[in-house]
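>>> For reference, the sequence and a predicted model appear below.
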Amino acid sequence: MTASVSEIFDPSAWTNAPGFEELTDVTYHHDLTGQIAR
C-alpha cells in the first residue's frame, strides 16, 4: 500500500477532528463547513 493523496484533495478545506490526535493507522477530519467527516 502506498501513502498517496488524491491530486484533487484540498487540505485547506479540512481540519483534524479534536480527540483523534492519537490515531496512527487512520486520520479523522472534518470539512470546514461542518458537513462532512472522513
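Sure thing, it's come through.

>>> contacts, neighbours, all on C-alpha from now
Fine.

>>> Run a quick neighbour tally on the closest residue to residue 14 other than its chain neighbours.
With sequence-adjacent residues excluded and distances taken as C-alpha to C-alpha, 6 or more residues apart in numbering, residue 14 is closest to residue 31, at 4.3 Å. Using other C-alpha atoms under 10 Å, residue 31 has 16 other residues around it.

>>> okay, pairing it with this:
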Amino acid sequence: MLAVQLYITRKDNLIKIVYTFYLLLYILYKTYKYIIFGEF
C-alpha cells in the first residue's frame, strides 16, 4: 500500500515537472514571438 502511494506521489511530481517545463517553453515562445514579430 505504501509503495503504491509513493508511486502515485512520484507520478504527480513528474506531471508537475513536465507541466512546469511546458509552461516555461510556452512563455519563452511567446516572448520570442513578441520580440521578433512585435505581436502576441
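Received the coordinates, thanks. These numbers come from a predicted model, not from an experiment.

>>> Provide the TM-score value for the superposition.
TM-score of the superposed chains, computed with TM-score structural alignment, normalised by the length of the first structure, equals 0.19; 20 aligned residues with a C-alpha RMSD of 4.1 Å.

>>> quick one: the residue nearest to residue 14 of the first structure and residue 16 of the first structure, what's the gap?
Distance, residue 31 of the first structure to residue 16 of the first structure, by C-alpha to C-alpha, to the nearest Å: 9 Å.

>>> so residue 31 of the second structure is in which element?
helix 2-37 (DSSP states H and E).

>>> gap between that helix and the chain center?
1 Å (C-alpha atoms, centre = their mean, to the nearest Å).

>>> again, but for stretch 24-39 of the second structure
16 Å.

>>> Now residue 16 of the first structure: closest residue in space that isn't a chain neighbour?
Using C-alpha to C-alpha, 6+ apart, the closest residue to residue 16 of the first structure is residue 29 (4.6 Å).
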